[in-house]
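Colleague: Quick one, fold the following:
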Amino acid sequence: LECVHCSSTVGTDCSGQVKSCTDDQTHCQTITSELIKDGRATRGVFKFCAAAEAQNWIHREELLTTFFQLEIQICNTDNCNQGPGQITPRDNTPNGVKCKQCYVEHSEVCDTEETTECTGDMNKCLFMSGLVCNDGTDYYVCAQRVCTNLASPEQHPFYFEVTAGNIQKIEITEGISDA
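Modeller: Modelled structure (predicted):
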């Protein structure tokens, strides 16, 4: 199998070398990210060979005026990851789930009674703390509580950073009901 290998931080497409995958890499993969902060969107893309267990997947989280989405597309024919990455439009309809919401820099604590209404498929609450924030150069400690579509911490794209010790905690909980 041959796949396009490239990355870009300015848009959903890139062009690069076509590389032969190793025997345990049976898929081509395109990972597209979208970060919308205060109404401004930035997108990026990574394309490469992927292992057999890779699968199509969308990760979403939202906090105050920031929305983040990571979309993974898998295919298994030569150069099938050649075209632009895909960003599936989100559903902004409130889904009845509420989560505590906060964002604190230079702290691993983020306790609040303030809540937000989650939308679309984001029906769980995510708490994450540790070396999560980036100032463009380095990662630094912060904590946040957000709405997410993840069912378990292991699904988080940065879960490996927990075992590496960079992220202290990733916790997924049920939403808050008005009862």
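Colleague: use CA for all of it now, contacts and neighbours both
Modeller: Noted.
Colleague: Count the neighbours of residue 57 for me.
Modeller: The local packing of residue 57 (other Cα atoms under 10 Å) involves 12 other residues.
Colleague: tell me which element residue 132 falls in.
Modeller: According to DSSP states H and E, residue 132 maps onto strand 124-134.
Colleague: just the strands in the chain please.
Modeller: Along the chain, counting by DSSP state E, strands occupy 2-8, 17-20, 27-37, 40-50, 57-63, 66-75, 94-100, 102-105, 115-119, 124-134, 139-148, 167-174.
Colleague: What is the distance between the last one and the centre of its chain?
Modeller: Centre-to-centre, strand 167-174 and its host chain are 14 Å apart (Cα atoms, centre = their mean, to the nearest Å).
Colleague: Ok, stretch 52-63 next?
Modeller: 7 Å.
Colleague: Would you mark the buried spots in it?
Modeller: Buried residues in stretch 52-63, counting neighbours by 16 or more other Cα atoms under 10 Å, are found at 54, 58-63.
Colleague: got the angle between the strand holding residue 132 and strand 167-174?
Modeller: 160 degrees (axes from the mean of the first three to the mean of the last three Cα atoms, to 10 degrees).
Colleague: One more sequence to fold, the one below, so I can look at both together:
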Amino acid sequence: MLNGFARMGSLLLLFGVLLALVSTGYSITCTSCTGFNCTAGNITCADSNACSTLYSATVTKDGGNLASFARACTPKDLCNITKSMSYSNVKVKMAIQCCETDGCNPEFRELPPDNETANGVVCRSCRSESSDSCYTDETIECKGNENMCLLQTIKISGIGTGSMSIRGCATKSFCDTTSQSLSVDGINTKSDFFCTSGSVDLHCSLLICVFFSLALLKILS
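Modeller: As a prediction, the model looks like this:
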């Protein structure tokens, strides 16, 4: 089993991905729930959406594992894909499968296979359970299709407050989402995904450079 921090991190990460799947509109009706006993009610979604089943597995190098499951509305261009990311000693794999009729529940899509072949990309690697800034000198050698360097931040405000950030290697499909916000029952959540391609020492996108410049100014002020 994953420890408490890893479990919370995995659940927040899943919620961050779910933010990318939620959209508003009045066309198709889909089941909306999390957990393997998925019995929650339906929601109406945008006409550009489909009903989706999202399945994820989080595995640590010491043998811990956590499976997560959810149903939601998903933009059609994010349907029927697999994605993965790795950071520190953790690997997260996800699969999204869709169908496009009212109330349909798509079957599980197979998770992406493991690929331990180094691809030449090196990324920063860290996780913060209580901050939206995550920066260390620790690096991770990317493998397989995980050829992007990812920074994901999650901020929660309103009735509940919290933040989390993760840095590591990710597939391009993980990076196709940029920023999403959601407000439910007085809880506001914002998830941002920043990605670069290439070596940690050679590439820094404008958004990430600005992000860390502001963080440095905050520390020095």
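Colleague: circling back to that earlier point, out of the strands of structure 1, flag the one nearest residue 155 of structure 1.
Modeller: Nearest to residue 155 of structure 1 among the strands of structure 1 is strand 57-63 (8.4 Å), distances taken as Cα to Cα.
Colleague: how big is the offset of the closest one relative to structure 2?
Modeller: Mean deviation of strand 57-63 of structure 1 from its aligned counterpart in structure 2 after superposition (mean Cα distance after the TM-score superposition for structure 1): 1.5 Å.
Colleague: my guess is residue 31 of structure 2 contacts residue 45, does it?
Modeller: No: the pair residue 31 of structure 2 / residue 45 is not scored as a contact, 10.1 Å apart, by Cα atoms under 8 Å.
Colleague: overlap in contacts of these two?
Modeller: residue 73 (Cα atoms under 8 Å, 6 or more residues apart in numbering).
Colleague: With residue 46 of structure 1 as the reference, measure out to the residue positioned nearest the centre of structure 1.
Modeller: Centroid-nearest residue in structure 1: residue 70, 4.0 Å away (criterion: Cα atoms, centre = their mean). Separation of residue 70 of structure 1 from residue 46 of structure 1 (Cα to Cα, to the nearest Å) stands at 11 Å.
Colleague: shared neighbours, these two?
Modeller: By Cα under 8 Å, 6+ apart, the residues touching both residue 70 of structure 1 and residue 46 are 31-32.
Colleague: If you count residues, where's the longest helix of structure 2?
Modeller: helix 4-21 (DSSP state H).
Colleague: So which bit of structure 1 is that one matched to?
Modeller: Using TM-score structural alignment, helix 4-21 of structure 2 lines up with nothing in structure 1.
Colleague: What residues of that helix count as buried?
Modeller: Those would be 6-7, 9-21, for helix 4-21 of structure 2 by 16+ other Cα under 10 Å.
Colleague: And the residue nearest to the centre of structure 1, what's its match in structure 2?
Modeller: Under the alignment (TM-score structural alignment), residue 70 of structure 1 maps onto residue 94.
Colleague: Report the spatially nearest residue to its match, omitting neighbours in sequence.
Modeller: The shortest distance from residue 94 of structure 2 to any residue other than its chain neighbours is 4.2 Å, reached at residue 56 (Cα to Cα, 6 or more residues apart in numbering).
Colleague: on that earlier part again, can you name the residues that contact the residue nearest to the centre of structure 1?
Modeller: If a contact means Cα under 8 Å, 6+ apart, then residue 70 of structure 1 has 31-34, 58-60 as its contacts.
Colleague: between these, which is nearest residue 151 of structure 1?
Modeller: Nearest to residue 151 of structure 1 among the contacts of residue 70 of structure 1 is residue 59, at 10.2 Å by Cα to Cα.
Colleague: wait, what's in contact with the equivalent of that closest one over in structure 2?
Modeller: By TM-score structural alignment, residue 59 of structure 1 lines up with residue 83 in structure 2. Going by Cα under 8 Å, 6+ apart, residue 83 of structure 2 touches 93-95, 112, 170-174.
Colleague: what about residue 172 of structure 1, distance to residue 32 of structure 1?
Modeller: 23 Å.
Colleague: Of these two, which one has the most company?
Modeller: Legend: neighbour count by other Cα under 10 Å for residue 172 of structure 1 and residue 32, higher for residue 32 (26 against 22).
Colleague: Could you find the counterpart of that one in structure 2?
Modeller: By TM-score structural alignment, residue 32 of structure 1 lines up with residue 55.
Colleague: what's the closest non-adjacent residue to that match?
Modeller: residue 69 (4.7 Å).
Colleague: One more: residue 16 of structure 1?
Modeller: Nearest non-adjacent residue to residue 16 of structure 1 (Cα to Cα, 6+ apart): residue 6, at 4.9 Å.
Colleague: Quick one: residues contacting the residue in structure 2 that residue 123 of structure 1 lines up against.
Modeller: Superposed on structure 2 with TM-score structural alignment, residue 123 of structure 1 falls opposite residue 147. When contacts are counted by Cα under 8 Å, 6+ apart, residue 147 of structure 2 touches 119, 121, 169-172, 197-198.
Colleague: Please apply the same query to residue 188 of structure 2.
Modeller: Each residue near residue 188 of structure 2 by Cα under 8 Å, 6+ apart is listed here: 156-158, 181-182.
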